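Colleague: Sequence isn't available, so here's the structure alone:
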């Protein structure tokens, strides 16, 4: 723990996240590269208060996690579990790094189960087997299908309650392979709770659930799909950061996902590799970096072409031609917001995606309709933009997904130069009314 000034694991985790050398980290913390190496290998411990404070400041470690004496916990550490802190805290990437690597540097990781919303009545099971875990996996799959079709708000409360119920099984007797499978099923369910929470704008709850999922996936790290799951959790968190207009934070999370994939014993699937590259492309697009974006998306297509269905994680069953087109189209749409010359390509890909999604993917189709409408505006096709925009408003209004409603705003932004046209003004009024109704 940092209270005993053991910084070795933290140095390793930070360098895994940032890609820094020991010398670069030492410059940040006011230490030599040799001293950083000694600390990482446990051959030297930081003891002097001034040095510890300087290192903590260099690493952005919250003061509440550092004990330089016998003082009581600060008010900052006492309030660290609040929703606002989890939504906004600047050290979230360090927290998920600790969760993904099994570090005990952050005490709140040990209390995540108590911080999840809704408590459950105890489930008294003395013994569980593969059939019990299979039932949990099937229920999580049902939540995932509901989320794709209708949005996270429909089943989120049920998923949270299910997560608490599943956690009650931790003390039941079972064979070691069943225990590992149970941990993976629990982590997958927590990942789903995080995504559904994000979909309904419960951002702090999403972050806590994802940190819990990472911690649990680490406990199941011998499972052949554990690295895939940990990486997907980090990419979900990156998706949230992009949605909240935080592309630099999203990029750091994607880089952490890359490092996690490289450092774990279990290899990732080609599908997961493609998601890393897609997410990297989205980050580069949001930062206006066209060439790195297109390079990442091209590599993502190569990874998808090499994907073997036999190694595809169970939670990636939704990846099809429409989803691949949507991934490409979204990257081009992000670029089109900065460089309109990419609008035509975005229209082509998003049109293919919208036409390819069936009813089981109603939310995916609706949010891509919204992006398609905005892309039409950027491409100068006003009639198509209005028609597609009205269809997007209608489709999104049937969902229980505040995140989807937020995707209507880019249409209004793109429509700005054309507001003198009555049909464009009417579309913007439809968007305003839909978002106002969703918020009430």
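Modeller: Right, received. Where do you want to start? What you see is a predicted model; the values in this text were computed from it and never measured.
Colleague: Every contact and neighbour count from this point should use C-alpha atoms.
Modeller: Will do.
Colleague: how much space between residue 190 and residue 366?
Modeller: 25 Å (C-alpha to C-alpha, to the nearest Å).
Colleague: do the same with residue 359
Modeller: 10 Å.
Colleague: how about the strands in the stretch 201-350 of the chain?
Modeller: In the stretch 201-350 of the chain, no strands are defined using DSSP state E, counting those that start in this stretch.
Colleague: quick one: the helices in it?
Modeller: Here the stretch 201-350 of the chain has its helices, by DSSP state H, counting those that start in this stretch, at 203-219, 226-243, 247-263, 270-286, 290-305, 321-336, 343-356.
Colleague: can you redo those helices as TSV with mean neighbour count and distance to residue 140?
Modeller: Formatted as TSV, those follow (neighbours: other C-alpha atoms under 10 Å; distance: least, C-alpha to C-alpha, whole Å):
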stretch	mean neighbour count	distance to residue 140
helix 203-219	27	14
helix 226-243	25	14
helix 247-263	22	23
helix 270-286	26	19
helix 290-305	18	25
helix 321-336	24	21
helix 343-356	22	25
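Colleague: Ok, which of the ones you listed comes nearest residue 93?
Modeller: Closest to residue 93 of the helices of the stretch 201-350 of the chain is helix 247-263 (C-alpha to C-alpha; 6.8 Å).
Colleague: got the contact list for that closest one?
Modeller: 16-18, 93, 97, 100, 227-228, 230-232, 234-235, 237-242, 267-268, 276, 279-280, 283-284, 286-287 (C-alpha atoms under 8 Å, 6 or more residues apart in numbering).
Colleague: and if we set it to 6 Å?
Modeller: 17, 231, 234, 238, 241-242, 283 (C-alpha atoms under 6 Å, 6 or more residues apart in numbering).
Colleague: what's the angle between that helix and helix 270-286?
Modeller: 160 degrees (axes from the mean of the first three to the mean of the last three C-alpha atoms, to 10 degrees).
Colleague: another one to put next to it:
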């Protein structure tokens, strides 16, 4: 343990108490922090030093106003307080703690175990590539392999493991080519290319410098459009609409307002169609479609500030429309709404949206959402001559430091 006020390590049996086990099971670190401070006599400030959190964040967590949502922070806290890993759903360690290494995303029990399982299944299914079977079965195999790899790629992307995501998407694309006789192959290939577009735009906002990513994103979107018309089976109208929506983001990122608006109009023309709806389209709600348009106007506002008011209108409507089951969609959209308010010069609304964004993001386990917060900080830096903006930047840096 670090010499910051603990005279001796907290014994593992302390955490085996019924009330503390229950708190750890629910990731209720407010109760855990209160119990630890009661045993050790640490102040909130000293506890914060021990676990690398600010006193204000410790206080907010103890009051139930904030939660620890990022697995790396949870791992760090567990390591430094000597919390047995199994009580948090982590695999056990020989030394009974996380001190050997602060675990990463692939150790988390729910979402993280799903990632691990998906990656393992990709390896298993690739071992069957040369198995003897009929052509019909082989075609179905390639599409199933592509779907599995694409899912694993998106999970890796959400963890900010971009190299793994790219490799999995590349494999998935090749699998759709080999399974091109299947009716789903074209639609699946296009959705993979649009996922890669999404990633490129994300990297554009998070990398310094990242300007090359904007053109890369547009190239992926254009390839998706070409693929949609050059394969054996046509794509659904919903997929065509999604191509246009994502292409609108690319034009907006490049500061091209007119082609962006044309792409949005095309997307809206397709959105009401009901023919051959692909599996992923079940997740595309009216709120999601509105958020897509709002995101385009937000990206455009970075070069054309006048677009910010439309971005605010669309994003606010989308966030209000997201049901509670779509918490991650809200967590992704709220930092963008805060940024749109900043671009529009409405600093008080930006501050409120930032608070909502921090609460939403820290209640998820998405590294990508934390990157959105850090991107918001970069946008806010343009406006921090305003005291309210300087304060919201401070809150962002506490919630989403450069390294966590």
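Modeller: Received it, and whenever you're ready, just let me know what you need. Only a predicted model underlies this, so the values are computations on that prediction, with no experimental measurement involved.
Colleague: sorry, back to before: save the helices of the stretch 201-350 of structure 1 as a markdown table, and put in distance to residue 77 of structure 1 too.
Modeller: Below are the helices of the stretch 201-350 of structure 1 laid out as a markdown table (distance: least, C-alpha to C-alpha, whole Å):
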| stretch | distance to residue 77 of structure 1 |
| --- | --- |
| helix 203-219 | 16 |
| helix 226-243 | 23 |
| helix 247-263 | 23 |
| helix 270-286 | 32 |
| helix 290-305 | 39 |
| helix 321-336 | 38 |
| helix 343-356 | 46 |
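Colleague: Residue 36 of structure 1: which of those is closest?
Modeller: The nearest among the helices of the stretch 201-350 of structure 1, by C-alpha to C-alpha, is helix 247-263 at 19.9 Å.
Colleague: Now find how far off-centre the closest one is within its chain.
Modeller: 11 Å (C-alpha atoms, centre = their mean, to the nearest Å).
Colleague: quick one: it aligns where in structure 2?
Modeller: Using TM-score structural alignment, helix 247-263 of structure 1 lines up with residues 214-230 of structure 2.
Colleague: mean shift of the matching stretch relative to structure 1?
Modeller: By mean C-alpha distance after the TM-score superposition for structure 1, the fitted stretch 214-230 of structure 2 averages 1.1 Å away from its aligned residues in structure 1.
Colleague: Just give the closest residue to the equivalent of residue 338 of structure 1 over in structure 2, not the sequence neighbours.
Modeller: Mapped onto structure 2 by TM-score structural alignment, residue 338 of structure 1 lines up with residue 303. Leaving out its chain neighbours, the residue that sits closest to residue 303 of structure 2 by C-alpha to C-alpha, 6 or more residues apart in numbering is residue 255, at 5.7 Å.
Colleague: do the same with residue 199 of structure 1
Modeller: residue 403 (5.1 Å).
Colleague: tally of neighbours for the equivalent of that neighbour over in structure 2?
Modeller: Following TM-score structural alignment, the counterpart assigned to residue 403 of structure 1 within structure 2 is residue 368. For residue 368 of structure 2, the neighbour count with other C-alpha atoms under 10 Å is 19.
Colleague: With structure 1 overlaid, how far apart is the one helix or strand residue 368 of structure 2 maps to on average?
Modeller: Secondary structure from DSSP states H and E places residue 368 of structure 2 in helix 367-380. Helix 367-380 of structure 2, aligned to structure 1 and superposed, deviates on average by 2.0 Å (mean C-alpha distance after the TM-score superposition for structure 1).
Colleague: Show me which positions of the helix or strand following that helix end up buried.
Modeller: Using DSSP H and E, the helix or strand that follows helix 367-380 of structure 2 towards the C-terminus is helix 387-399. Counting neighbours by 16 or more other C-alpha atoms under 10 Å, one finds that the buried residues in helix 387-399 of structure 2 are 389-390, 392-393, 395-396, 399.
Colleague: Just want the angle from helix 387-399 of structure 2 to helix 367-380.
Modeller: Going by the same axes, to 10 degrees, helix 387-399 of structure 2 makes 150 degrees with helix 367-380.
Colleague: Contacts for helix 387-399 of structure 2, please.
Modeller: With C-alpha under 6 Å, 6+ apart, helix 387-399 of structure 2 has contacts from 351, 377, 384.
Colleague: State the distance from the last one to residue 38 of structure 2.
Modeller: Between residue 384 of structure 2 and residue 38 of structure 2 the computed distance is 39 Å (C-alpha to C-alpha).
Colleague: what do you get for the first one?
Modeller: The spacing between residue 351 of structure 2 and residue 38 of structure 2, counted by C-alpha to C-alpha, is 34 Å.
Colleague: One more: residue 49 of structure 2?
Modeller: 17 Å.
Colleague: Which one of those two is surrounded by more residues?
Modeller: Comparing residue 49 of structure 2 with residue 38 by other C-alpha under 10 Å, the one with more neighbours is residue 49, at 15 against 11.
Colleague: Can you check which part of structure 1 the helix or strand encompassing that one sits on?
Modeller: Assessed by DSSP H and E, residue 49 of structure 2 sits inside helix 44-51. Following TM-score structural alignment, helix 44-51 of structure 2 has no partner segment in structure 1.
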